[in-house]
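Enquirer: mind looking at a prediction? Sequence and model below.
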Amino acid sequence: MKRWIIRIALLLAASIALATVTGSAYERIQRYQTKHDFPPLGTLVDIGGRRIQLDCRGTGSPTVVFESGLDINGSLSWSAVQGAVAKTTRACSYSRAGIMWSDPSRGVQNGKAVVDDLHKTLQAAGEHGPFVLVGHSLGGPYIMTYTKYYGQDVAGLVFVDASHPDQVERLKAVTPQQSAFFGKLLVSLAWTGALRQFVGGVVQQQPHQDMQDVAMIRAYAPTSLGPMLAENAALDQTLAEAGTFRQLGNRPLYVLTAMAPLSKAELQSMHMNAAQGVHMREVWKQMQDDEASWSSRSQHQLVGDSSHNIQFHRPDVVIHAVLSVVDLVRADEQH
C-alpha cells in the first residue's frame, strides 16, 4: 500500500512538473509571438536605459497629452478619442512603465515616478509645451502632479471622471475594501502561462473600441498586469502627492463626471448593493464638484448616460471637452 502511495505521489509530482514546463514554454512562445504580431504604436522613446511607448499624431499647438487610468490599456485607452483630436492639434498618448509596449521600472510606481517618466519621454521625443493634459480616473492625480512639478508647460487640463486625492477616506464608508491577493497570485504565475488563460474574461470589449485593440491588450496582459498592480500598491503615495497641489490658477479646466447608475455587474464586482451604489455616486459627485473648484476657469459637465470609462461610452463628450480647452488655450496665446 505504501509503495502505491509513493508511486501516485511521484506520478502527481511528475505531472505537475511537466505541466509547469509546458506552460512556461507556451508563455515564452506567446510573448515572442505577441511582439511579432503587435508591434508598438508610434515609437519607443529611450529615457535612459528604459523605453516608453509614445504615440503622437497630428500637428498644431497646444499639444494634447492623454494619461490613462489604473488599467492595462496603455495608450489604447484613448483609441476612440485621439484620432479626432489629432485632426485639430497635436495629440499624444503613451503607455506607462511596464504597460503594453513600455519597459518596466524597478522603482516604486507612485505619482512622482510616473510624471518624471512622462516628462523625460516628452523631452526625449522633442514634444514641447504648451500642453493640455487629459487624465482619466487615476490619470487625474497624475496630471495634477505633473502640473505641480512641470507647470510651466501646462496650459490646460481635462478630468475624465478623475480620481480625487481624498477618495480613499471619503469612500471608505461606502465601498468595501478589495483584496489584491488574487491579482498578485496570478501575476506570480504569469511565467507559467496561467495568467494568459484568464485574460479573455478580464479584458472585455468597450463601446467604440476596435477588436484589434482588445486583442493587443489581451496579448500584453500577462506582462502589463504586474506593473498595474505596482501602481495600485503606491496609490496612497500617489494620492497624497496629488493632494498637495489643488490650485490651477486660471488655467482652463474641464471636468467630466460619469453619472450613470452602477450596473448590476459593477455592483457585484464591488460587493455593493443598489443603495450603496447610489450613495457612492453622491459622494463621487461631491468630490468632482470640489475638483471643478481648483481653477477660476472651469466647466463641469455631468454625463448621465456614461459609466466610468467616458472616453469609450461617450467619446464625443470627451472630444468636445478637450477641443474646448484647446480653443481657450489658443485664445490665451493670441493675447
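Expert: Yep, it's here. Computed from a predicted model, the values in this text were never measured in an experiment.
Enquirer: alpha carbons only for contacts and neighbour counts from here, please
Expert: Noted.
Enquirer: what segments of this structure are helices?
Expert: Along the chain, counting by DSSP state H, helices occupy 2-37, 82-86, 111-124, 139-150, 167-171, 181-188, 199-202, 211-233, 235-242, 264-269, 274-292, 310-313, 315-333.
Enquirer: okay, one more to line up with it:
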Amino acid sequence: MRIGLGAAVIVGLAVFAGLVGVAYEQVGRFRAARDFPPPGRMVDIGGRRIQLDCRGSGSPTVVFEAGQSVAGALDWSAVQPKVAAHTRACAYSRAGLMWSDPSSEPSSAKQVAQDLHAALTAAGERGPFVMVGQSIGGPYVVSFTRYYGAQVAGLVLVDPSHPDQAARVAHYMVEKRSPLSRLFLRLGWTGLLRVAAPRLLPRMPHQSEQEVAAIRAFAPLSFRTELAESDATERTLAEAGAFRELGDRPLVVLTAMAPYTEGELHGMKITPAQGKQVQALWKQMHDDIATWSTRGTHRLLPNAGHDIQFDEPDAVVDAVLSVVRQVRALSPGPASP
C-alpha cells in the first residue's frame, strides 16, 4: 500500500511539473511574439509565411543565407546594416527558424532555394542578386544559383561547407549528437529548452542584448528545425555537390583559420595535432570551391573562427562589397552559367 501511495505521489508530482512546464513554454511563446516582432516583413509564399528583412537601395541586391543555427536573419546583424549603406541587402529566416512558419516538406537544398525564391518574388525583390552564405548556407546559395542562375550575378561563401567534406575528414572526426541530446532538443514543448537557452546560446561578439534575447525567446521552436537541417546535412551536401560550375560570376571564398579552441576540439573528439590537419584539409576544400568560378578568389582569415560574420564582420562586408563592385563593373545582364 505504501509503495503504491509513494508511486502515485511521484507520478502526480511528475504530471504537475509537466503541466507547469507546458504552461511556462506557452507563456514564453506568447511573450516572444509580443516582445520581439519580426524585422522587415512576413511574406506569404502560399499558405506559409517567411520573414524577410530588406534594407537600403541600389543594385545588385545582396541576399544573406545563414548557416546551421537557430538565429535566422539575425545571424547577419553585424554585417547587413553596413552592406545596406551601399546597396539593397536582404536577410531572412528559413522555414521554421525564428519568425518563419515551418514547412511540411523534408529539409533539402532545393526546398530552401524554392522558399527563398518565392519569398523574394512575393516581396517584389528582383535580381541581379549577390548571394552570401555561411557554413551550410554556402551549399544553399550554390543550389539557389543552380535553380535560379539567371538572377545570380555573384557569390560570397563564408567558411562554407564543401560537398566532399564528410569523406575528406571522416577519419578525423566522430562528432555526432547523442540520443540524449536529441531527446532534449525534441522536448521544447516542456519548457526545458527555454530554461537552458541562455546556456546553450551565449552572446556572440557584435550582438546586441536585444538580438540575443530574441534568439533565445524563439529557440525552443527553432531548435527543432535546426535538428532537422542537421539530420539532412549529408543529403544537402550531395545535392549541392551536383552543381559546381559558377561560370564567370565574381566569387569570394572566406576561410576561418584561427586554431580550434579546446571546446571545439573536445566536441569533434580530435587532438590539437589532428585539428591542424583538419584545418589544412578545410583550406584545400575552399581552394577547390574558389575554382568553381573563373572569377573566384580565396581569402584566409587567421584570427577568425567559423562564425566569421561575428568574429570579423568587416571582412565579410569587404568581401561582399568587392563582389558588388565587380557586378556593377560588368555588363548589366546576368552572369553566364
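Expert: Sure, I can see it. Just so it is clear, the model here is predicted, and its values are computed rather than measured.
Enquirer: re the thing from before, pick the most deeply packed of the helices of structure 1.
Expert: Stretch with highest mean neighbour count among those: helix 139-150 (a mean of 24; mean count of other CA atoms under 10 Å).
Enquirer: residue range for it in structure 2?
Expert: Aligning helix 139-150 of structure 1 against structure 2 (TM-score structural alignment) gives residues 137-148.
Enquirer: once aligned to structure 1, how far is the matching stretch on average?
Expert: When structure 1 is overlaid, stretch 137-148 of structure 2 sits 0.4 Å from its aligned residues on average, using mean CA distance after the TM-score superposition for structure 1.
Enquirer: about what we covered before: wait, which of the helices of structure 1 is closest to Glu67 of structure 1?
Expert: Glu67 of structure 1 lies closest to helix 139-150 among these, at 5.1 Å (CA to CA).
Enquirer: packing partners of that closest one?
Expert: strand 63-67, helix 111-124, strand 131-136, strand 154-160, helix 235-242 (3 or more CA pairs under 8 Å, 6 or more residues apart in numbering; DSSP states H and E).
Enquirer: coming back round to it: which one of the helices of structure 1 lies closest to Leu70 of structure 1?
Expert: Shortest distance between Leu70 of structure 1 and the helices of structure 1, using CA to CA, is found for helix 211-233: 6.6 Å.
Enquirer: hang on, the earlier thing: make a markdown table out of the helices of structure 1 and add distance to Leu44 of structure 1.
Expert: As requested, the helices of structure 1 are exported to a markdown table (distance: least, CA to CA, whole Å):
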| stretch | distance to Leu44 of structure 1 |
| --- | --- |
| helix 2-37 | 13 |
| helix 82-86 | 18 |
| helix 111-124 | 9 |
| helix 139-150 | 21 |
| helix 167-171 | 34 |
| helix 181-188 | 25 |
| helix 199-202 | 25 |
| helix 211-233 | 16 |
| helix 235-242 | 25 |
| helix 264-269 | 35 |
| helix 274-292 | 33 |
| helix 310-313 | 24 |
| helix 315-333 | 25 |
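Enquirer: quick one: closest of those to Gly74 of structure 1.
Expert: helix 211-233 (8.4 Å).
Enquirer: residue contacts, the residue nearest the centre of structure 2?
Expert: When CA atoms, centre = their mean is applied to structure 2, the residue found nearest the centroid is Gly67 (2.2 Å). Counting by CA atoms under 8 Å, 6 or more residues apart in numbering, Gly67 of structure 2 makes contact with 133-138.
Enquirer: wait, what's in contact with the equivalent of Gln326 of structure 2 over in structure 1?
Expert: In structure 1, Gln326 of structure 2 lines up with Leu328, judged by TM-score structural alignment. Going by CA under 8 Å, 6+ apart, Leu328 of structure 1 touches Pro252.
Enquirer: distance check, Leu328 of structure 1 against Leu18 of structure 1.
Expert: 62 Å (CA to CA, to the nearest Å).
Enquirer: go on, Pro40 of structure 1?
Expert: According to CA to CA, Pro40 of structure 1 and Leu18 of structure 1 sit 34 Å apart.
Enquirer: what of Gly58 of structure 1?
Expert: Applying CA to CA, the value for Gly58 of structure 1 to Leu18 of structure 1 is 51 Å.
Enquirer: before we move on, what about Arg297 of structure 1?
Expert: 63 Å.
Enquirer: start and end of stretch 65-72 of structure 2, how far apart?
Expert: Start and end residues of stretch 65-72 of structure 2 are separated by 8 Å (CA to CA).
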